[in-house]
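# Sequence plus the predicted model coming up.
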Amino acid sequence: MPRKPVARDAVLDAYEALLIDVGERGATLDAVAKQAGVSKGGLLYHFPNKEALIAALLERMDTLAAKDVAEMKAAPEGPAAFFIKSSLWANSPLDRVFVAAARLVEVAHEETRRRFAGIQQQWLDLLAEEVGPEMARAVRYMGDGLYFNAMLEGGAAGGESKADERSADVAALLAAVERLRN
């Protein structure tokens, strides 16, 4: 009888959390099994090796990024404004998988790097349709800066004054995007 997918998801969630918290070196198979509350044999049933865990994490990232790209494309305010507004750390599944995957990039995992580049290209393509190719990069850098700084400030838990600052930053960047459209 096949095991429930819930166990598989728990193992993948544990791997993601360990990558975020302790990095690639600390996210051993033993540590993942312990974090997920399964035996090592249970982990190996779903993921026979670390590369299988990585492949599943990257599949999760691709799925969440595809959803983000679709939302960006359909956004009534346009892709650029959506991108800026969604560039704040929200501890969302997409935020978490990006941070976890970034820990793999730190150790030069080429497939992860390739997947990130593909996602960034999708964003750039949508932004370029709206504001042109040169300005698309500027908008991406604006969003990247918001995201990076929000993470440095403690993610979503930066306090009310930080939230006010971030809201002001987003408003200023949205005004800049509006000028780019004209």
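Nice, I can see it.

# hey, let's count contacts and neighbours off CA atoms from now on
OK.

# And the contacts of stretch 138-158?
Applying CA atoms under 8 Å, 6 or more residues apart in numbering, the external contacts of stretch 138-158 come out as 80, 83-84, 86-91, 123-124, 127, 162, 166, 173, 177.

# From those, list just the buried residues.
80, 83-84, 86-90, 123-124, 127, 166, 173, 177 (16 or more other CA atoms under 10 Å).

# Which pair of those residues spans the longest distance?
Spatial extent of the buried ones among the contacts of stretch 138-158 (CA to CA) is set by the pair Leu124 and Arg166 at 23.1 Å.

# Turn the buried ones among the contacts of stretch 138-158 into a markdown table, columns for distance to Leu57 and secondary structure.
Formatted as a markdown table, the buried ones among the contacts of stretch 138-158 follow (distance: CA to CA, whole Å; DSSP: H, G, I helix; E, B strand; the rest coil):
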| residue | distance to Leu57 | secondary structure |
| --- | --- | --- |
| Ala80 | 27 | helix |
| Phe83 | 23 | helix |
| Ile84 | 25 | helix |
| Ser86 | 21 | coil |
| Ser87 | 21 | coil |
| Leu88 | 22 | coil |
| Trp89 | 19 | coil |
| Ala90 | 19 | coil |
| Trp123 | 20 | helix |
| Leu124 | 23 | helix |
| Leu127 | 26 | helix |
| Arg166 | 30 | helix |
| Leu173 | 32 | helix |
| Val177 | 33 | helix |
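
# dropping in the other structure now:
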Amino acid sequence: MARPPHARDKVLRAFVELLLEGERGATLDAVAARAGVSKGGLLYHFPSRDALADAVLERFLEVTASDLEAMRTAPEGAARHFVRTSWQVDHELDPIYRATLRLAQAGHQDALAAIDDLHRSWLDQLVTEVGDPAVARTIMLIGDGLYHQTSMPGSWSRETFADALPDLLAQVDRLTESLP
């Protein structure tokens, strides 16, 4: 039988969920209530909201390091991997990315720097593979557009773009095959 999640993990997960609903609503009281712990239990693990934000950033850095390594070592190449995985809004990167983005949008400078570093790293890997910064940016925009469309509420985007991935990967292949 699986053990129930540790209180620290429950609190962090609750904070991420609340950030996704809106940064202002992610108060310590709301986090404790969502996690099903007392405020004292929350404060035992995270003595402040800043400590919670720091834990989100720590998790973000862990998940993004894994994502960047997977991109770097993908047998299909970094460009195809980036576009193919941009579709995966159910991946563990998605909620922690969006939570970090919410912190950045609220003015959290370390979150903003972490988001910038991730985007720069994705682009650097694409440039390293394809050798042409303009082509790398185009590939990144294809992946970002796909992510944006699949993360939209409602069913239109998923229904409209459900079969688009093979075509987009073919476009990536055309872009990269045309390079010297």
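Thanks, I have the structure now. Keep in mind that this is a model prediction, so the values were computed, not measured.

# what's the TM-score for these two chains?
Superposed pair, TM-score by TM-score structural alignment, normalised by the length of the second structure: 0.89. Supporting alignment: 173 aligned residues with a CA RMSD of 1.8 Å.

# about what we covered before: need the buried ones among the contacts of stretch 138-158 of the first structure in JSON lines with distance to Ile20 of the first structure, can you?
Output for those, formatted as JSON lines (distance: CA to CA, whole Å):
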{"residue": "Ala80", "distance to Ile20 of the first structure": "28"}
{"residue": "Phe83", "distance to Ile20 of the first structure": "23"}
{"residue": "Ile84", "distance to Ile20 of the first structure": "24"}
{"residue": "Ser86", "distance to Ile20 of the first structure": "20"}
{"residue": "Ser87", "distance to Ile20 of the first structure": "19"}
{"residue": "Leu88", "distance to Ile20 of the first structure": "17"}
{"residue": "Trp89", "distance to Ile20 of the first structure": "14"}
{"residue": "Ala90", "distance to Ile20 of the first structure": "15"}
{"residue": "Trp123", "distance to Ile20 of the first structure": "24"}
{"residue": "Leu124", "distance to Ile20 of the first structure": "26"}
{"residue": "Leu127", "distance to Ile20 of the first structure": "29"}
{"residue": "Arg166", "distance to Ile20 of the first structure": "23"}
{"residue": "Leu173", "distance to Ile20 of the first structure": "29"}
{"residue": "Val177", "distance to Ile20 of the first structure": "32"}
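
# Now flag whichever of the residues you listed is closest to Ala65 of the first structure.
Nearest member of those to Ala65 of the first structure, counting by CA to CA, is Trp123, at 9.6 Å.

# Any figure for the gap between the closest one and Arg137 of the first structure?
10 Å (CA to CA, to the nearest Å).

# And for Asp9 of the first structure?
In terms of CA to CA, Asp9 of the first structure sits 35 Å off from Arg137 of the first structure.

# Give the helix, strand or coil label for the spatially most central residue of the second structure.
Nearest to the geometric centre of the second structure sits Tyr97, at 2.9 Å (CA atoms, centre = their mean). Applying DSSP: H, G, I helix; E, B strand; the rest coil to Tyr97 of the second structure yields a three-state assignment of helix.

# gap between the biggest helix by length in the first structure and the chain center?
Under DSSP state H, the helix in the first structure containing the largest number of residues is helix 50-74. Distance of helix 50-74 of the first structure from its chain centroid, counting by CA atoms, centre = their mean, to the nearest Å, is 8 Å.

# how close does that helix sit to the second structure?
Helix 50-74 of the first structure, aligned to the second structure and superposed, deviates on average by 0.6 Å (mean CA distance after the TM-score superposition for the first structure).

# Quick one: residues in contact with stretch 113-126 of the second structure.
57, 61, 64, 68, 71-72, 78-79, 97, 100-101, 104, 136-137, 139-140.

# 6 Å - rerun?
79, 136 (CA atoms under 6 Å, 6 or more residues apart in numbering).

# what span of the first structure lines up against that stretch?
Taken onto the first structure by TM-score structural alignment, stretch 113-126 of the second structure occupies residues 114-127 there.

# who has more neighbours, Asp9 and Arg137 of the first structure?
Taking neighbours as other CA atoms under 10 Å, Asp9 of the first structure and Arg137 compare with Arg137 leading, 18 against 14.

# Where does that one fall, secondary structure wise?
helix 133-152 (DSSP states H and E).

# Check which residues of that helix are buried.
Buried, per 16+ other CA under 10 Å, within helix 133-152 of the first structure: 135-140, 142-144, 146-147, 150-151.

# Have a look at how far, on average, that helix is from the second structure.
Mean deviation for helix 133-152 of the first structure: 1.0 Å (mean CA distance after the TM-score superposition for the first structure).
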